[in-house]
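Asks: Okay, here's the prediction I keep looking at, along with the sequence it came from:
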Amino acid sequence: MNIIQFRDLFRDTLSSQFKIIEVDFMFKNILTSFFKFNPTIIALDPQKRLSKIQISKLNHSLLLIKNDCPLQYVTGKSFFLNLEINVDSNVLIPRPETEELTLWSTKSLTNGDKVVDLCTGSGCIALALKKNNPSITVKGIDKSERAISLAKKNSKKLNIDIEWITTDIIDFHEEKSSLDFVISNPPYIHPSEITNIQPRVINYEPKLALFTPNDDPIFYYKHCINFANNALKKGGKLFFELNPIYYKKVENQVLKSNFSKVKIKKDFMGKKRMLSAIKS
C-alpha cells in the first residue's frame, strides 16, 4: 500500500466525523510524528510504498481516531508556545487558553523569581515560564506520579531545569513568604457540566485533572489560595486559569484571603478565563 492510498483510506473512514481538511492534517501529522516524513511527501512522492510496520502503525492510529481518541494522544505530542510537549492519557492536552494564561503571566515575571506551578500535569506552564526566563527557579507540583514522570521526561527532552514534586496540593507547603509567583490551572469542571463536555475529553483525558468534587466547584482553588497566601511574599503574584461559570466565586475567595489588585481577563473566546492578584 502506498501513501496516497492510505491517505484516501483515512478520508473514507473519517469523512463522517471530520472535514477532509482536518483528516488530511491528521494524516500528515501522523506521518511526520511517527516516520519523520516531510509533510510535502504526499504531493512529491504519493506512490511511496509503506512498510508492514508503517502500515500497522497507521491502521492502529486510524482506529484510535475513529474511536474519538485525540490526535495528540495518538502521536504522543502536543505543542505549547513553540515547545513540543509529550502527552499521554495521564495528563491534559494543553489548551490555547492555557497558552494565553502563560503569556499573560510571563509579563509579571522578574529575574530570579521563585515560582511554583500547582497541578502542573505535563509541566507545560512551568516549562514555558522557565524557557522564557531562565533566571527563575521553578517547582512543578502534581499528585499524579504518572503526570510527574511525564513532566520529568519533557524537561529532560527540552533541557529545561525544573524541580518536580509528587504531592497533593492539600499536603504541600513551602516556607512562609518565600515565593514570588504562584500559578495554577487546577481541575475546574463541576460534575454537573459533564453533558457539555466532548466525548473525546471524557473518554480519554484524566478525570483527576478535569473534575472538582461534587460539593465544591472551587475546592482546588481554595487550597491553591491557602498555599499562596502562606508561601507568597508581600507583593507576590498569583495567577489562575478559571472556569468562567465560577470565576466570581474564585475572585471572592481571593479577595477575602489577603490578596488585592485582582484582575479578571477574558480569553480569545471572550470568556472570563484568567485571574491575577497581588499578595497584600
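Replies: Nice, I can see it.

Asks: going forward, measure contacts and count neighbours with C-alpha atoms only.
Replies: OK.

Asks: how many neighbours does the residue nearest to residue 94 when sequence neighbours are not counted have?
Replies: Closest residue in space to residue 94, ignoring its immediate chain neighbours: residue 80 at 6.6 Å, by Cα to Cα, 6 or more residues apart in numbering. A total of 19 residues lie near residue 80 under the criterion other Cα atoms under 10 Å.

Asks: show me what contacts residue 80?
Replies: Residue 80 sits next to 94, 99, 124, 128 when contact means Cα atoms under 8 Å, 6 or more residues apart in numbering.

Asks: Now tabulate the residues you listed in TSV and tack on neighbour count.
Replies: Formatted as TSV, the contacts of residue 80 follow (neighbours: other Cα atoms under 10 Å):
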residue	neighbour count
94	20
99	16
124	28
128	20
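
Asks: And here is the other one:
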Amino acid sequence: MTYQSLLKTFRAALAGTYETSEIDSLFFVALEHVTGMSRTDFYLNTSKELENKQHARFKEILERLKTGEPVQYILNEAWFLERKFYVDHNVLIPRSETEEIIDIVKQYAPNARSILDIGTGSGCIAISLNLAMPANVWAMDYDAQILKIAKRNAEFNEAGVEFFRDNILNPMKNWEKPFDVIVSNPPYVKASEKDLMQKNVLDYEPDIALFVKDSNALQFYKAIKKYAKKNLSATGVIIMEINESLGTETKSLFEGAYRAVKVIKDIHNKDRFVIATHDQS
C-alpha cells in the first residue's frame, strides 16, 4: 500500500465518525508518530510503499480510531505547551486551556521558590512550571500508577519535580515549610453534566479524574482550602482550574479566608481559574 492509498483508506474508514479535516489531522499525527514523516514529506512521497510493520501499525491505529478512542491514548502521547507527554487511560489528556495556568502562576508568583501541584496526573502542570520557573516543584497524586506516568514524563522532559503519593481528601504528609504556590486542576465536572460531554471523553478518560457529585461539587476545593491553611505561606497564592459554571461559588468558598480572590476567564472567555491570596497587589 502507498502512502496516498493509506490516506484514502483513513478517509473512507472514518468518514462516519469524523469530519474530513479532522480525519486528515488524525492521519498526519499518526503518520509522524509511526514513520517520522511530516505533512510535507508525505506529499513528496505519496507513491512510496509502506513497510509491512508500518502497515500493521496503521491498521491497528485505524481500528481504534473507528471506535472513537482518542488518538492521544492510541499513540500514548499528548502535547502540552509544545512538549510531549506520555498518556494512557490512567490519566486525563492535557487540555489547551489548562496551559494558561502556567502563565497565571508566572504572572502572580514570579518569585516563587516552592510550588505544590495537587492531583498532578500526567505531570504536565508541575513539569511545565519546573521548566519555566526557578522554583522547586513538588507534585502529589493518590495513585502509584499515575505517579509512575508523571515520573516518566519528568524524566523524558528533563524536569526536576519531586513526586509523592498522597490524597488531598485525606492528606497524610506533613511539611516543615509552607509553599509559595499551590496549584491544582482537580476533578470538577458535575455528574449531571455528563450529557454535555463528548462520547470519547466519557468512554475513555478516567471518571475519577473528571467527575464530582452534584451534591458536593466543590469537594476538592474545600480540601485544597483546608490543606492550604497549614501549607501555604502567608504571602502565598492558590491557583486552581475550575468548572466554568461554578466560578461564583468557588470564589465565595475562598473569600473570607483570603484577602484577595478573583475569577479569571480562559481564552474562550469562560470562567476557568480562581486565584486566592493574602497579597492584594
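Replies: Nice, thanks for sending it over. Values in this document were obtained by computation on a predicted structure and should not be read as measured data.

Asks: picking that back up, so which of the contacts of residue 80 of structure 1 hold up in structure 2?
Replies: Counting by both residues aligned by TM-score structural alignment, their matches' Cα atoms under 8 Å, these that remain in contact in structure 2 are 94, 99, 124.

Asks: I figured the first one was touching residue 78, is that so?
Replies: So the one you mean is residue 94 of structure 1. Yes: contact criterion Cα atoms under 8 Å: residue 94 of structure 1 and residue 78 qualify, at 7.2 Å.

Asks: Superposed on structure 2, what's the mean shift for the one helix or strand residue 5 of structure 1 maps to?
Replies: Per DSSP states H and E: residue 5 of structure 1 is located in helix 3-14. Relative to the matching residues in structure 2, helix 3-14 of structure 1 has an average distance of 0.7 Å after the fit, by mean Cα distance after the TM-score superposition for structure 1.

Asks: thinking in terms of the whole chain, how far from its middle is that helix?
Replies: With Cα atoms, centre = their mean, to the nearest Å as the basis, helix 3-14 of structure 1 stands 30 Å off its chain's centre.

Asks: Over to stretch 268-281 of structure 2?
Replies: That offset, for stretch 268-281 of structure 2, works out to 19 Å (Cα atoms, centre = their mean).

Asks: Could you tell me which residues within it count as buried?
Replies: Under the neighbour-count criterion of 16 or more other Cα atoms under 10 Å, stretch 268-281 of structure 2 has 271, 272, 273, 274, 275, 276, 277, 278 buried.

Asks: Same question for stretch 57-75 of structure 2.
Replies: Applying 16+ other Cα under 10 Å to stretch 57-75 of structure 2 flags 58, 61-62, 65-66, 68-75 as buried.

Asks: So residue 240 of structure 2: helix, strand or coil?
Replies: Applying DSSP: H, G, I helix; E, B strand; the rest coil to residue 240 of structure 2 yields a three-state assignment of strand.

Asks: How much space separates the residue nearest to it when sequence neighbours are not counted from residue 105 of structure 2?
Replies: Closest residue in space to residue 240 of structure 2, ignoring its immediate chain neighbours: residue 184 at 4.9 Å, by Cα to Cα, 6+ apart. In this view, residue 184 of structure 2 and residue 105 of structure 2 are 11 Å apart by Cα to Cα, to the nearest Å.

Asks: Without its sequence neighbours, what residue ends up closest to residue 55 of structure 2?
Replies: Closest residue to residue 55 of structure 2 apart from its sequence neighbours, by Cα to Cα, 6+ apart: residue 1 at 7.8 Å.

Asks: so that neighbour makes contact with residue 46?
Replies: No: using Cα under 8 Å, residue 1 of structure 2 is not in contact with residue 46; the gap is 10.3 Å.

Asks: Take the buried residues of stretch 268-281 of structure 2 and write them to JSON lines, including secondary structure.
Replies: JSON lines is the format used below for the buried residues of stretch 268-281 of structure 2 (three-state DSSP):
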{"residue": "271", "secondary structure": "strand"}
{"residue": "272", "secondary structure": "strand"}
{"residue": "273", "secondary structure": "strand"}
{"residue": "274", "secondary structure": "strand"}
{"residue": "275", "secondary structure": "strand"}
{"residue": "276", "secondary structure": "strand"}
{"residue": "277", "secondary structure": "strand"}
{"residue": "278", "secondary structure": "coil"}
